[in-house]
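Participant: Predicted model, plus sequence, below.
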Amino acid sequence: MMRQDGIVRFSQDGHWDRDVQVLLQHVRSEAVVAVSNPTRSDDHLRLGQLVVGDLLAHGKQVRLLYSPGYLETRDRQPLLRHSSLGAQIRITDNDFHNALILDRRVAVLWSGAGAEQPYAYLIRDPALLRALHQFAVLAWQSAGGLTDHLNPLRAELGEAGRKVLRTLELGLIDEAAARRLGMSLRTYRRHVADLMDRLGVQTRFQIGMRAAELGLLGRAREL
């Protein structure tokens, strides 16, 4: 390793993931994992899975920020499993570095596949850590949810569309549904027509069937 004012450069032997595993054993409460351009190394992929799995198993707060490109290279099932275990996962198109930030006291930055000069740095400098953590959290907060990314139609429906979908699932007549949602009957029926158009169906019954196929009903029930 090469040290310089709170910054340590890992050696390029391809085994710096072992050093990261040691850091993970001392996480107190929080980890932010941001992966934009992953390496092609299976070892590093296993490290990422270890990071998330171990932290969640020990009750730590985990925020995961991924790029759309990362999702295209990975099996979705592990991501959905991590989400079900409590990981907070979001997807952003913004540019960012691969980073692992632990308890706001230590971070690791590393290059992705195709880097001309591969690098991996351990950061302990307080000022730089604050900046990295702030940037990662702001990027995470402005990003979209994993389920909305996997199913873009869910995000496109909007809150009003999902509420209308919920009233259809409940079997409410138009007048009662419009009153429940605080909108005019004409506006309500316009939303219903929009749902039919977006889902590519011809009847209200088909709206329910298609919404169930796309996994939209579970989200509507939360409203």
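Facilitator: Right, received. Where do you want to start? Fair warning: this is a prediction, and the values are worked out from it, not measured in the lab.

Participant: hey, let's count contacts and neighbours off CA atoms from now on
Facilitator: Will do.

Participant: Leaving out sequence neighbours, find the closest residue to the residue most central in space within the chain.
Facilitator: Central residue of the chain (Cα atoms, centre = their mean): Arg90, 2.0 Å from the mean position. Closest residue in space to Arg90, ignoring its immediate chain neighbours: Gly145 at 4.5 Å, by Cα to Cα, 6 or more residues apart in numbering.

Participant: State the distance from Arg74 to Tyr66.
Facilitator: Per Cα to Cα, to the nearest Å, Arg74 is found 11 Å from Tyr66.

Participant: Pasting the second one now:
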Amino acid sequence: MNERECAVGLDRRTEFVYRMMLRRRRWRPSELAAVLDTTEEWLGGVVAELREEGLVTASADDEGALRAVEPALALPALATRRFQDAQSTGLPGPLEVERLIALHERSVERPAEPLGAGSADEASALVERLVATVRREVVLLVPEHSAGSFEFSRHVAEAVLRREAVLRQVWSASFLHRPAAVEHARWLGAQGAAPCTLPHVPTRAVIVDGAVGVLFDAGGGARVLRGGSGLDALNGLADRLWDNSMEVRQATSPLPAPPSRPRRERVLRLLADGLTDDAIARRIGVSVRTVRNDVASTMVGLDARSRFQAGVRAAQMGLL
């Protein structure tokens, strides 16, 4: 089925499989096919669509298994890509996206105590949910390279940068000989978020807006810090490490300039800033009629009755 529904921007079968995958942390294709009472061949086609849309990724714990990317991170990214595509007709409905995210968030345990050891998938899911709330800054302290971990996920980095927050990463220099790490560093540099290095990074941690921290132990267990002396100490450590670090040299290698923002996104941002249609047209070098057409199509896509409502829903969807 290719028909796009008005819910979260997926066709019925693809959305159904995604929702099913959210019920467990990871699935092997044979297990998921059995639960869905279908063939692995049919499932493979749906999973390929989900991976292309950034809603499913490989498990970091079980080779050959898959996991659903957290909806708080994946669905706004999907909405942004659809919005940037002027030909797209499958813009997710803001209210449906918000409802699915809220439903999933309520089903996920949010412990203040240690999360347990060993699961890279659990760690990635936790970080995806936290990063989806960022307003100002995300800090990653990375003592070692681990393929498939959230520190080297483009989905996570893109979510931070899409919200125009700062992404600061301090890596241990010991793994810069690994081609995958160098490639990721160069990609980050092209996004204006080059990582920095030190000879030794003493701990693995994530900090979001200085208000929430996740501190990992050597066994992969994690503790969430929300205020208190522990978080203060972690913030202080991150600042000291950053101040003494050096930008990764490979990340500054010449790369093609990143593409400019699509016109519809620029129009929406300028509209949210309070500019008139005439001022927007002059700013981006198009006709007033083009601006008005972009505004009208955006309002339809966001199911908004006014420009103000369009701005509010765009912000809710992470488009601004």
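Facilitator: Yep, it's here. Computed from a predicted structure; not experimentally measured.

Participant: before we move on, what SS does Ile207 of the second structure have?
Facilitator: With DSSP: H, G, I helix; E, B strand; the rest coil as the basis, Ile207 of the second structure sits in strand.

Participant: Please apply the same query to Gly219 of the second structure.
Facilitator: At Gly219 of the second structure the chain is in coil, as set by three-state DSSP.

Participant: correct me, but it touches Ser119?
Facilitator: No. Applying Cα atoms under 8 Å as the test, Gly219 of the second structure and Ser119 come out as separate, 9.3 Å apart.

Participant: The nearest residue to Trp16 of the first structure once chain neighbours are set aside: what's it in contact with?
Facilitator: Leaving aside its sequence neighbours, Trp16 of the first structure sits nearest to Phe10 (Cα to Cα, 6+ apart; 6.2 Å). Phe10 of the first structure sits next to Met1, Met2, Trp16, Tyr119, Ala120, Tyr121, Leu122 when contact means Cα atoms under 8 Å, 6 or more residues apart in numbering.

Participant: which of those sit farthest apart?
Facilitator: Greatest spatial distance among the contacts of Phe10 of the first structure (Cα to Cα): Met2 and Trp16, at 12.8 Å.

Participant: Give me the more crowded residue out of the two.
Facilitator: Taking neighbours as other Cα atoms under 10 Å, Met2 of the first structure and Trp16 compare with Trp16 leading, 16 against 10.

Participant: quick one: which of Gly219 and Ser119 of the second structure has more around it?
Facilitator: Neighbour count, other Cα under 10 Å: between Gly219 of the second structure and Ser119, Ser119 has more, with 18 against 10.

Participant: quick one: stretch 176-191 of the first structure aligns where in the second structure?
Facilitator: Matched against the second structure by TM-score structural alignment, stretch 176-191 of the first structure finds no partner residues.

Participant: buried sites along that stretch?
Facilitator: Neighbour counts over stretch 176-191 of the first structure (16 or more other Cα atoms under 10 Å) mark Ala177, Ala178, Tyr188, Arg189, His191 as buried.

Participant: which one of those is nearest Ala34 of the first structure?
Facilitator: Nearest to Ala34 of the first structure out of those is His191 (Cα to Cα; 37.4 Å).

Participant: Make sure the closest one is indeed in a strand.
Facilitator: No. According to three-state DSSP, His191 of the first structure belongs to no strand; its state is helix.

Participant: Leaving out sequence neighbours, find the closest residue to it.
Facilitator: Spatial nearest neighbour of His191 of the first structure, excluding adjacent residues (Cα to Cα, 6+ apart): Gly161 at 6.4 Å.

Participant: Give me the distance between the one you found and Arg81 of the first structure.
Facilitator: Using Cα to Cα, Gly161 of the first structure is found at 28 Å from Arg81 of the first structure.

Participant: one step back: the second structure: which residue goes with the residue nearest to Arg90 of the first structure?
Facilitator: Gly145 of the first structure maps onto Glu247 in the second structure, by TM-score structural alignment.
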